[in-house]
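>>> here is a sequence together with a model predicted from it:
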Amino acid sequence: MLFKTANFVSIETSASGIEGTHLTETGDLTSFEILTAAGIGSGPEITFDMTLGMSDLTGITVPELSECVGEWMAVAERSTPRSNDYLVFADPYGYCPVFYAIVPGRAIILSDSFYGARAGLVEWGVDPTLDFENYLTTVSAKSVHFANPSVHRTMAREIKILSLDKALLITKETIRTISRNVLEKASSIDNFEEAIARGVSYATDSLKNIFRTYDLDKTLFLSGGVDSRLLLALCLKAGIKDDVQIRTADPRKFATKYSRTVIRNDVRISNAIRQDLKMSWWRKSESSNFAVDFRESLASFQSYRSNFSYAYSPQNSVNIATSPVIALRGGGGEMLRSTNTSIRISQKIHSLESSGEVEGDSNVDKLLSWYMQTGRLTGLFDDTIAGFMTEVFESLGPGSIIEMMNMHYLKTRNRTHFGHARFSHVGNEVAFHFLSNAYFRRAAELCSFEDRSEGLVVNEIFKQTAPELLQYPFENDDWTQKLTAEPRHWISEDDRLWQRELDALQEVEPERLQADGWGRADRGIGFEPISQEKQADFIRRCFSLVESHVCQDKLPELSVFHQRLFAVVNKQPQHLATLVSKVASAADVFFPTVRKGKSTILSCFTVQREVKPVIRSSKPSVLEVPQDGWNNIPLVNFSPIAVQCSGGIMISSQVAGALSAGTQFAYYLYKDGERIGMEWYSSRPQMLFEMDLEPGLYHSKVFARSGLKDSPITKDTPMIKI
């Protein structure tokens, strides 16, 4: 689906909050039955592609599901005569985020999307509020490795993301986080070689299961790096080589000389391996092109990745393959070694420490000193951001700086970068990361960090699968020295060898078809790319929205903070699209762009408690005109309606009494529950949405505010049927 619906599960419980982490056993895990799951997963006996609310995993146990690779979350139930208990967990590497929100004493809401968690929260009568500390830290972060600094807090104070190493155990009186390890068989292994052997067996059996189950193209993106070759080794061990087609990048299509050089070395190596193994290049299948505008492009991305990943790339179109393609990827491989970024950060901090520019007694202090100096796009709110990042760095546990940054990568960027399978599914590419399995992770835990960094884990995987692949060099000289065995294969530098191959593929590549009704002319969308000006204007509007929802005492400094941040990204446009997604995620706290989807209501109580409807408390004013209790100024009193007219649909705000100076209105237009039009704040109490009307149910959401800095009042018009 181009736009992911906001599905959620709510579980009734009298718990008032999370009691803390408990590492104890949960009891007999086989007594839990999987109720529902969301996402894509695979194991030796299981493959699934589900949305939250579906129940297609009957008979699958928690230990079986917990080890499945992929991108998924699940809810399991254990029933007793006195109560129902629930277990909530995700894939072993946390690629699918579990968003949760607690309504104290009443319920917990769970979803695989921010929109779903928000929809459930609102349904229980709670309006989310801005997590100001997370907002400031996230929007000012400079490096992509800190784009989402914690992957625990969201822009909404009430909504959190479950840590990848935790599960939730929910009873009628308590909500606890437990170690996810207790769900897996892998955690009980104490021998390094056995963990590798079990990981190889699990990955190869899962690969064979996918290849048996799906009659689709299966592709492997082969570079000159370690991780994609590890995946190829697993394919050779599984005996599925002849059914795998190789993909790679064409260096001639890259803009910079550096990128062309790196990718050229990649393709020289991958082409040599492909030829020696007599494997085929993948020929792209037919696909259809769907024209979208900036608003739709962003809404599609946000519906899957809001408040999780900020790697937004503005697109004028969406290309969807005619049939799905299985894409085997090497995600998680860096965690079996060490990340290059952690090495660079460690080296940089030690260099600055020797010159006196970084100070601190502990590694947390040193990381914080370095981050506050170099990790932000702009200053201000130093104490707030320092407090937030101290919490982040302290959560990484003990160890050297390089070990701490590897842990940060595992908890944050590894999740957000490789957790793209559900979003990639929009284009009919179904991605699996078979290196991201629980047994390989356990093997990495059973050896020292130094041994892991020297290649002990990956070398053992090659040894148990396809050691002959170590006779080829890697694109990285360090890994060539650490891993490559004798005799080494010589790699030709004659680029005509791979150029002829890729040119031949280009000649037979099918033309992208224009989807019926989705052309630019059909939809009135221009051909110009999504401009920096359009993105910058969106950022300014979101800044204004955020400023309208913060306390007045923070507003002066926040306005300056926004001005400085905007000036920086205007000069450094490489940060523009990322900031668009970040401020859009903040706007999603107040005005989500995706409608509520399927809700699944569960209860820990076997006898349903009487739940009384809650009316949110309001302090009436003695004045006849509604009044803003914070600023003690009149609010706009209006009753909007929507009317069909010859040119489209006219929205009238119908303000009661005189219209105060400075009053502004904004409008959303919906058809069958999906937003199809938007007009930002202006002084116009009426708005005409000009369009050719199609059959359906239309209504408008109207926002009114008394001034630029005031919180808006939101009201919906009655439905009109066309």
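It's in. Residues are numbered from 1 along each chain as shown.

>>> all contacts plus neighbour counts: C-alpha atoms, from now on.
Noted.

>>> which parts of the stretch 51-200 of the chain are strands?
69-79, 84-90, 99-103, 107-111, 159-161, 166-170, 175-179 (DSSP state E, counting those that start in this stretch).

>>> before we move on, what about the stretch 551-700 of the chain?
596-603, 627-628, 633-634, 641-645, 648-652, 664-671, 674-682, 686-690, 697-705.

>>> just put the ones you listed in a markdown table and tack on distance to I210 and mean neighbour count.
Listed next are the strands of the stretch 551-700 of the chain as a markdown table, based on distance: least, C-alpha to C-alpha, whole Å; neighbours: other C-alpha atoms under 10 Å:
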| stretch | distance to I210 | mean neighbour count |
| --- | --- | --- |
| strand 596-603 | 28 | 18 |
| strand 627-628 | 59 | 16 |
| strand 633-634 | 62 | 14 |
| strand 641-645 | 51 | 18 |
| strand 648-652 | 50 | 19 |
| strand 664-671 | 39 | 21 |
| strand 674-682 | 35 | 15 |
| strand 686-690 | 48 | 17 |
| strand 697-705 | 42 | 23 |
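
>>> hold the first one in mind and look at this next one:
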Amino acid sequence: MPFVPLAAPMLDFAVISLAPHRAGLLAPEPFTDGTLYLEPVGDAKDGLWLASSAPARVHRWPGGACGVSGLGMLNDGLFMARAPARPEQIEALSPDQGQYSRFVIRDGEATVQTDVFGFGTVFEYAWDGVAIVSNRAHMVSILLAALGRPPKPDWVYVTASLFSEHGFFAQQNALSRTAVEGVRPSEATDTLLVSAGQLVRRQHPDAGLLTSSDSYGTSLELGVEQIVSSVRAAVTCESVEQTVVDVTAGKDSRLVLGALLGSTGWKDRVSFNTLGAESSPDVRIASTLVDLVGGRFYTGHDESVLRPVTLEWNTDFWLSYYAGEYHRFGAASHSPLGANRTELGVGGACGELFRGFWTEVVQDHIQTSATAAELATRLVSAASQPEWRSHAYLDAVADDLAADLERGAGETLEDMVEDHYLRHRNRSHCGMRGFTLVHERAVWYPLLSSNLFAAARSLDHGERSSNRVIFDVLARLHPALVDVPFGGGYPFGRVQRELRSGPERIVLNIQESASTEAWSDATRRRHVHTSRRRQGPQSLVWAEMAGRIHLQATRALQRVEEIGLSEELAAALQRRMDALFDASARRGYQLAMRILAIDALLAPPPFAAVPGPGLRQD
């Protein structure tokens, strides 16, 4: 599987540090395989190398280099990393309002960090004089093979990935491991220091932002100010021409809409994006909201060409980018391939951080457990497919999960479970937005607010799960937004009247709009605009996709069996995958992608190196 790079504002990078006795593993001059470019940084004795997919977007100076991948807040404005950024810019990015990973190499040492919510993913490896830190797990696998260290399977990860169809394990990586032995996702609250072939972890200087507040009201007010300023930064961003704001029937997009109302002059630059059938709650309620605020639906704006892409390219991209961290599957028949630079999406993800998610899913196991170890054992046992229950690594999965639960800041089991959500599912499901960047546009999440997180964590789990934080924020942004109908019913019935710090629910008797005409007209115009941008015939045949992915995963499973998976488990996995595809392509993809990711990471493409271009800057 080839490495598939991301477009700006993302920058695929890896910092490589070799101990003196490992210096001969890399040639002393820059080289490339045509996709990844490797160059030494600093003095030869430092043994520091930088690999990147877009060397023109790396800032260099004698003895050093730096770069940033993603988006962030800088001096109250939105920063999009489309050009080389200087170290003072990189280091001044807001620690919590951002979706980025960054590196600075100077004085013989590399420092790598992400935003404290971990939306900028980073993976690490350090063993026997070689240290690698990268924001792409696939890149680490490729570099290990190029350094003469062929990736070996991490059987605890493999077991955790394949033993269950429970969403806790089957939808995303649930452990702090990857398919490759020795490679792990880094903690967002860590600063990674790399030098002399070693990796040292220090606590991120802003890790304390993600702790409980002493004053719910104060933190709530500061959080409201944060999300309003974050939305305002998106609307006024000079790097784009149009801001596309997602609106659904849910709570999170309602928060973003409320924050938008705190800005002025937004109507000329903002259009609203709502997907779904015309009769769906999303479309009906979005029509009500857009009409209420005097907005308009998205009809298309960007003119970049939509090129036909094959199923093979779609699969290669998904596996190279998500690399076993997220197990769904999506594809596109035509794509701008990251060329859309005129639009910025604004999404409403991350609201689960303020109300809870996994606790509702695993509540039965929480209620019958006294410790993290007991909870992990119960959950793993209950979630396991029968043929895996006696597997040698299943106890290790439970032990690893227990250690992961205890690693967070939470003291109660509920808080431990929600910390796990923050450090795992939230990073992959919400934070890894490469698919959206490639096929649609870059996306910004204004609800990333350490103050709202601190306010939420000052409440006990019962209050938090009642949607109190969401209610209080909406009431401050615009009280009418509390009363407009939501999909799935009114969500604030459990917010106790005496605990409400905001205005009481105002009774405006606002009904769902009877008309979706504006949405229908905008959708028709958007389809015309999209059709006009398509260049070349469609090569992806949707009706064949499930069968071809099924076959590809079957062949990958055979290769995983060859490297050590037992014949019995491989046969059971094949039967399970066959049954899942028969029942639902979506569920079939979920298992197929886990199998394919393991196979892909353990068999990286060869690095066919040739001399690289001159990459030095003054």
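Yep, that arrived. Computed from a prediction, not measured in an experiment: that's the story for all the values here.

>>> now the strands of the stretch 551-700 of structure 1 as JSON lines including distance to L502 of structure 1?
Shown next, in JSON lines, are those (distance: least, C-alpha to C-alpha, whole Å):
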{"stretch": "strand 596-603", "distance to L502 of structure 1": "43"}
{"stretch": "strand 627-628", "distance to L502 of structure 1": "65"}
{"stretch": "strand 633-634", "distance to L502 of structure 1": "67"}
{"stretch": "strand 641-645", "distance to L502 of structure 1": "55"}
{"stretch": "strand 648-652", "distance to L502 of structure 1": "50"}
{"stretch": "strand 664-671", "distance to L502 of structure 1": "45"}
{"stretch": "strand 674-682", "distance to L502 of structure 1": "41"}
{"stretch": "strand 686-690", "distance to L502 of structure 1": "48"}
{"stretch": "strand 697-705", "distance to L502 of structure 1": "50"}
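
>>> now A522 of structure 2, nearest residue through space, not along the chain?
T299 (5.0 Å; C-alpha to C-alpha, 6 or more residues apart in numbering).

>>> who's in contact with the aligned residue in structure 1 for that neighbour?
Aligned by TM-score structural alignment, T299 of structure 2 pairs with R283 of structure 1. Under the criterion of C-alpha atoms under 8 Å, 6 or more residues apart in numbering, the neighbours of R283 of structure 1 are L505, V508, E509.

>>> so how many other residues sit close to the counterpart of L580 of structure 2 in structure 1?
For L580 of structure 2, the aligned residue in structure 1 is V569 (criterion: TM-score structural alignment). Around V569 of structure 1 there are 18 other residues, counting by other C-alpha atoms under 10 Å.

>>> tell me who's in contact with V569 of structure 1.
V569 of structure 1 touches H575, L576, counting by C-alpha under 8 Å, 6+ apart.

>>> how near is it to A577 of structure 1?
According to C-alpha to C-alpha, to the nearest Å, V569 of structure 1 and A577 of structure 1 sit 10 Å apart.

>>> tell me how far the match of T299 of structure 2 lies from E184 of structure 1.
Counting by C-alpha to C-alpha, the gap from R283 of structure 1 to E184 of structure 1 is 39 Å.

>>> wait, E690 of structure 1 touches I649, no?
Yes: look at E690 of structure 1 against I649 with C-alpha atoms under 8 Å: they come within range, at 6.7 Å.

>>> want to try a markdown table for the contacts of R283 of structure 1, with neighbour count, distance to S559 of structure 1 and secondary structure as columns?
Formatted as a markdown table, those follow (neighbours: other C-alpha atoms under 10 Å; distance: C-alpha to C-alpha, whole Å; DSSP: H, G, I helix; E, B strand; the rest coil):
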| residue | neighbour count | distance to S559 of structure 1 | secondary structure |
| --- | --- | --- | --- |
| L505 | 15 | 53 | helix |
| V508 | 10 | 54 | helix |
| E509 | 13 | 51 | coil |
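
>>> quick one: which of the residues you listed is nearest L168 of structure 1?
E509 (47.5 Å; C-alpha to C-alpha).

>>> tell me who's in contact with the closest one.
R283, K284, S285.

>>> just the element for the second one, please.
According to DSSP states H and E, K284 of structure 1 maps onto no helix or strand at all.
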